[in-house]
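J.: starting from these lines, generate the structure:
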Amino acid sequence: MRSVKMLGMAGARGFSEGLDPDQLAAVRAPRGPVCVLAGAGTGKTRTIVSRIAALVHDGHVAAGQVLAVTFTTRAAGELRTRLRAMDIHAAQARTFHSAALRQLRYFWPRVVGDEPWELIDGKLRLVGQAAHRAGAATERESLRDLAAEIEWAKATLIGPEDYPAAVARAHRSTPVSADLVAAVYAGYEALKNRARLLDFDDLLLHTAAALEEHSAVAEEFRDRYRCFVVDEYQDVTPLQQRVLDAWLGKRDDITVVGDANQTIYSFAGASPRPLLDFSRRYPDAVVVRLERDYRSTPEVVSLANRVISAARDRPAGSRLRLVGQRPSGPQPVFAEFDDEPAEAAAVVARVKELAEAGTPLREIAVLFRINAQSEVYEQALAEAGIPYLVRGGERFFARQEIRQAVAALRTAAVNPPTGDLPGQVRSVLEAVGLTAEPPAGGSARERWESLLALVEVAEELAAAVADADLRRFCHELEQRAQAQHPPSVDGVTLASLHAAKGLEWDAVFLVGLVEGTLPIQHADGDAAAVEEERRLLYVGVTRAREHLSLSWSLARTEGGGRYRRRSRFLYGLIPDNHPAARLPVKRESTVRQRFTEKFCRVCEARLVGALAVKLGRCEDCPAEVDEPLLDRLREWRHERSRALKVPAYVIFTDATLMAIAEQRPVDRAALVAISGIGAQKLEKFGAEVLSLVSGGDSAKRV
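T.: Okay, the predicted model is just below:
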């Protein structure tokens, strides 16, 4: 670390007000390599803006010679706004791609000599052509996955010929065989170059090449820009680092700011290694650690520290321990629920309480791991009349795969397939991508999750309305879609954890924290991928200023099997025997109120909830379950599902088996009286089930 004179007090004057000692150390560090390890909520943006202002006002660099780069247009805009507020107008604050585009347009005539190539907005059309020629699938989600692999390869400086070996070394899951991806990649590049087109990755590649291969261009650029600042340096890719190296040349006038604990884009090629190795590359670098958290209460900060401290093999440069600077607030709340609708209902009830207590809706967020989780919260908020905004993704019913699925269901409703309603819906959706087993990951997995959510809506409707058919189901979807388009006003934010990066709210609900979702299923078995999932939870926790809730549910749908386990990341945060609070919320959606009322066979009260309707009694009313019969039913269902190659719940849900074991129907009339057993299932499985009830063994046949 350098031991040289810091910037003069003239630079600090006007820029040091309100800065803590560590922030001031970063602001006053001398010109040259500076690394600011800045934890969440520690005021990094103010620190780097103050550093640029101090350098300019002290005369160490002209404002027009400063280039600050970050990763989003929103962050770049915030940097420009703050610099102007400090009377720094000529300094450039841009994203990597924006800076590269500006430079390439300027140098293109000298480097290439002809008209600039056109920049394409998206690559799916060309990827589709390349995929068709290579014999790969050309459905939209397949093309998105192929495009993502091409982007990863280019971001990590890997060409088509090296792609198969590179993914093998990286143990990277690919949407199709690595050789087929490489063929599509090569075809895409050939089509693009033949048409004289550039994609966004090409902006960086050509900019780096122009500076590396043309000394006059490099000299002119380096004379123009002499001081560089890189925000969110933990997210830099090898391609972006190559551009940065080309900008710098042999100079070292660079300030980098980042937090390795917030590295959540490794799947796209980002790596914290340049940040962690900065002091090795520049032995004289000044390294400053910002650990005072001004965003969150000490209670939220404490939980964040516990989340990240459980990470394995943390590099020394990532061992920041936040220290909360705000007044004390409420403890984070942990809650477990029977199913997702109950979890969503509890969240909405708490949102109402916060709003009534004065928290603006725009200061409340519900965060989840994947976009498909948003539907149940969109529905619950819409039913409660609470406006919401979906950030970083489309509303559930606006998604391309859902629009396609609904169109297919409407067509099928004219001449529906055989089977009960959930089976009919699954049969229709198989044609648009719903497989028996989930895809490994990527956009195909997101599409699969969204389609599965429609099957679960069908199960919910069938459990409550015995004669519900495909037409009724389509009508139900139309009503839900209409209800989930509230006015475009400030409201509760719904966002994935990735989309929430860089944002903050007074109150944050982290929902759906179960194994298979966080960590995501396809990360299991890869220690590095699992640790990235832990960092996602850390990012989510650190978005909250004051109120923080972490919740999970044991089943996806009402009355579904309670097979889920809460996320492994919660162990150590909440003891295994913790009485996870269930908020006393009764869920009576507008959809439920439209269903035919049913009454308890024990106490004759009106039944509320799909499970109660299916059982024919209130959940609290006594009932005798024939446990041996229930075991026989489960074993039979397992054999049947294997023989028919469908998930077990397609045969009968757990709640239906429970109802059969309780009511022990002795004939077809008694069996069909159980909610959820319609004519199709009676015809297909009735004799076998009645045999099981009577204790016979004829149901063993498959």
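J.: from here on, contacts and neighbour counts on C-alpha atoms
T.: Fine.
J.: residues of the longest strand seen in the chain that come out buried?
T.: Longest strand in the chain, counting residues (DSSP state E): strand 544-553. For strand 544-553, a neighbour-count test (16 or more other C-alpha atoms under 10 Å) marks A544, R545, E546, H547, L548, S549, L550, S551, W552, S553 as buried.
J.: end-to-end on stretch 613-627?
T.: Criterion C-alpha to C-alpha, to the nearest Å; first-to-last residue distance in stretch 613-627 is 21 Å.
J.: check contacts around N261.
T.: N261 sits next to G39, I308, S318, R535, Y538 when contact means C-alpha atoms under 8 Å, 6 or more residues apart in numbering.
J.: closest one of those to A148?
T.: R535 (21.5 Å; C-alpha to C-alpha).
J.: which one of the contacts of N261 is nearest to Q331?
T.: Among the contacts of N261, Y538 lies closest to Q331 (C-alpha to C-alpha), at 16.4 Å.
J.: and the gap between V167 and A444?
T.: 19 Å.
J.: between the two, which one's more packed in?
T.: Each of V167 and A444 has its neighbours counted (other C-alpha atoms under 10 Å); A444 has more, 22 against 16.
J.: grab the nearest non-local neighbour of that one.
T.: Of all residues not flanking A444 in the chain, E141 sits nearest, at 5.6 Å (C-alpha to C-alpha, 6 or more residues apart in numbering).
J.: want to put them side by side, so please do this one too:
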Amino acid sequence: MSSPDEILRGLDAEQRQAATALHGPVCILAGAGTGKTRAITHRIAYGVACGVYDPQRTLALTFTARAAAEMRTRLRDLGAHGVQARTFHAAALRQLRYFWPHAVGGSMPNVMENKVRLLTQVAQRMRMSVDRAALRDLASEIEWAKVSLHAPEAYAEAAAERDMPSGWTPVTVARLYAGYEELKTAQQAIDFEDVLLILVAILESEERIAATVREQYRVFVVDEYQDVSPLQHRLLDLWLGGRDDLCVVGDASQTIYSFTGATSDFLTGFRERYPDATQVKLVRDYRSSPQVVEAANRLLADRTRAGARDRSLPAWPEPLQLVSQRESGPQVVFAECDDDEAEAGWVAEQAKRLIDEGVPASEIAVLFRTNGQSEAFETALTTAGIGYLLRGGERFFSRAEVRDGILQLRAAARAAQDLTGADVIQRVKDVLSSLGYTDEPPAGSGAHRERWESLRALVHLAEQLADTRGAEFTLTELVAELDERAEHQHAPAVQGVTLASLHSAKGLEWDAVFLVGLSEGLMPISFADTPAEVDEERRLLYVGITRARKHLCLTWTLSRGGGRSTRRPSRFLSAIDSTLGGNRKAAAASASAAPARRRRSAAPATCRTCGEVLDTGAERKIGRCIDCPATYDEAVLDTLKDWRTAKAKQMRKPPFVVFTDATLVAIAETMPRSAAELLRISGVGRIKLESYGEEVIELLHGTDVA
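T.: From the prediction side, this is the model:
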């Protein structure tokens, strides 16, 4: 265990103030990149080292399994063993399983993974035709209702002003909600919200059980407090039982999950509830350069000024004014592109330049508002020979090579218990080499490269742990760390450019961030109709900006597919740079971020027949002017269209979802003979290659494939 003085060493004045405020209530307002996790883990460790906290009676709560796992790792490294760091749901589920036999009796029901199966049955019973997308929306709406403490009979009134899934009425959704609850009870199942609701009911009705829980946990720390829901807060109050040994950490400017029932009201009203609370503000930003921090500050300050001018706007808490502690970096880059394809190409070009300059691919991210925007960037990065990781895809610990690697490392740990330090790293490399790991990455992209990236992530984690834990680090410790991470889905970093939605990027950071698709209708999103919803979109962009450490590029397009230029840059851009946004003429900086700005888009594509510059997305996709003679065999194109029609019918989807006409023409013109050649065609992303690639190539060439 580190000494108290050692634990405080290296903290700045505000972090030290937070770490030494050991008695609640305490409210830490922590801006992005200000070291909030460092502050609260050192606070817990300092309390344990001073003998003020019993680690077995201390509970740290957060919102993602990844964040909880990171907190546990940091606490272990500080010597604070035994402290529980869990998500609200994990902590509640653990307690519910323990107390169920005493409070309810019998075996606890299974917790359902999702609601769609039961909702399908309910809709069928009500003779309603609902597709899978609508069912997912309904599931989300029921989750909102339950965490907001609205029972089925109260839902219609509570949701009167909400946008309903698929345009349904609140009354219809209320009927589905009630049917879902009845069927769930009949099938003796519970969902994730029930875990919290049932525990709340037990603690409210069973004083003996409530007293046992309050005796077990005396000190509470809640991270990301701006994201708590009314249900989570009721449970927290029951855990506290009227006590105030509570430390909360949050930032109202990072509230981006209101649609799920999260609210920053508990954070902004903390001092009102606890007038004597200690409040600490963390504003020293250790993550981002002054240029990135300035962009983030301007975005929020613009809304503060608007609120001062227009009192009818929703309340806007005074944002934290961040102060960068890093050296000066490059200017923020603004890039206007002709269409989505040109934007993706430009981003891939800049990512390659950064990689060539020494920025690791894993330190580059492309962030977008909706998941549907990813395909163009998948295609462009693949064409540029750059590997990528799509967040939300297959889980890291579910990959076959990762499972095999952990199994082999576990066997190696049993056979080499005397290995420590640097020898552990070499043994890890030797073990994983049988699965395809090499010190140098394989050429190109594709499945072989992805497999190597996964194995490299295991090696990199071993190197990180050896560096942190010193010469006594063992292979057994590595396997234990991997097992814990697998349990909580806390994946190590994988080499490759990250593609992610803005929501899924929360809590992450990279050296270089491309915020793409910053046009009206995407940022803010078109269905953000109210001032409060537009405010949430602003906060979402703020979260995206503050993910960047050094390089930040903001891009938008003039049209969707090379047609008329009908798009406008996001209104938020003018807050960052007064020459941008709204109806103003957009300017774009060069990749070198030179002071003089100039329009920048992807290099012009030319017709393979006449050499003229191609004007539209469709022309660029097929590689020639629409008026120039086709170079494909009509019979081949007819064959491709017949195949597409059959495939679409089989999938019960429109034909263009498989491939557009322009993509089929491009395939017929180029006649690709391999997966790599097919992947170079615009409109053929990695997902479509995996789904249709073999069939298309066999269709074109039979079994005679290069």
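J.: where along the stretch 501-650 of structure 1 do the strands fall?
T.: 505-510, 544-553 (DSSP state E, counting those that start in this stretch).
J.: picking that back up, how far away is the residue nearest to A444 of structure 1 from V689 of structure 1?
T.: 41 Å.
J.: same drill for the two, tell me which one is more crowded.
T.: V689 (27 against 19).
J.: hmm, back to that, okay if I get the strands of the stretch 501-650 of structure 1 as CSV plus distance to G18 of structure 1?
T.: Below are these laid out as CSV (distance: least, C-alpha to C-alpha, whole Å):
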stretch, distance to G18 of structure 1
strand 505-510, 22
strand 544-553, 20
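J.: what's the closest of the ones you listed to T70 of structure 1?
T.: Per C-alpha to C-alpha, nearest to T70 of structure 1 of the strands of the stretch 501-650 of structure 1: strand 505-510, 21.9 Å.
J.: corresponding residues in structure 2 for the closest one?
T.: Mapping strand 505-510 of structure 1 onto structure 2 (TM-score structural alignment) gives residues 510-515.
J.: contacts for the matching stretch, please.
T.: By C-alpha under 8 Å, 6+ apart, stretch 510-515 of structure 2 touches 347, 359, 362-368, 544-545, 547-555.
J.: ok, stretch 42-61 of structure 1 next?
T.: Contacts of stretch 42-61 of structure 1 with the rest of the structure, by C-alpha under 8 Å, 6+ apart, involve 7-8, 10-12, 15-16, 19, 23-24, 26-28, 31, 38, 62-63, 66, 79, 82-83, 86, 88, 226-227, 229, 257, 290-295.
J.: recalculate using a threshold of 7 Å.
T.: Stretch 42-61 of structure 1 has contacts (C-alpha atoms under 7 Å, 6 or more residues apart in numbering) with 10-12, 15, 23, 27-28, 38, 62-63, 79, 82-83, 86, 88, 290-294.
J.: just the buried ones from those?
T.: For the contacts of stretch 42-61 of structure 1, a neighbour count by 16+ other C-alpha under 10 Å gives the buried set as 11-12, 15, 23, 27-28, 38, 62-63, 79, 82-83, 86, 88, 290-294.
J.: restricted to helices, list those.
T.: Mapping those onto helices (DSSP state H) picks out G11, A12, Q23, V27, R28, L79, R82, L83.
J.: what's D194 of structure 2 aligned with over in structure 1?
T.: Alignment note (TM-score structural alignment): D194 of structure 2 maps to D202 of structure 1.
J.: lovely, talk soon.
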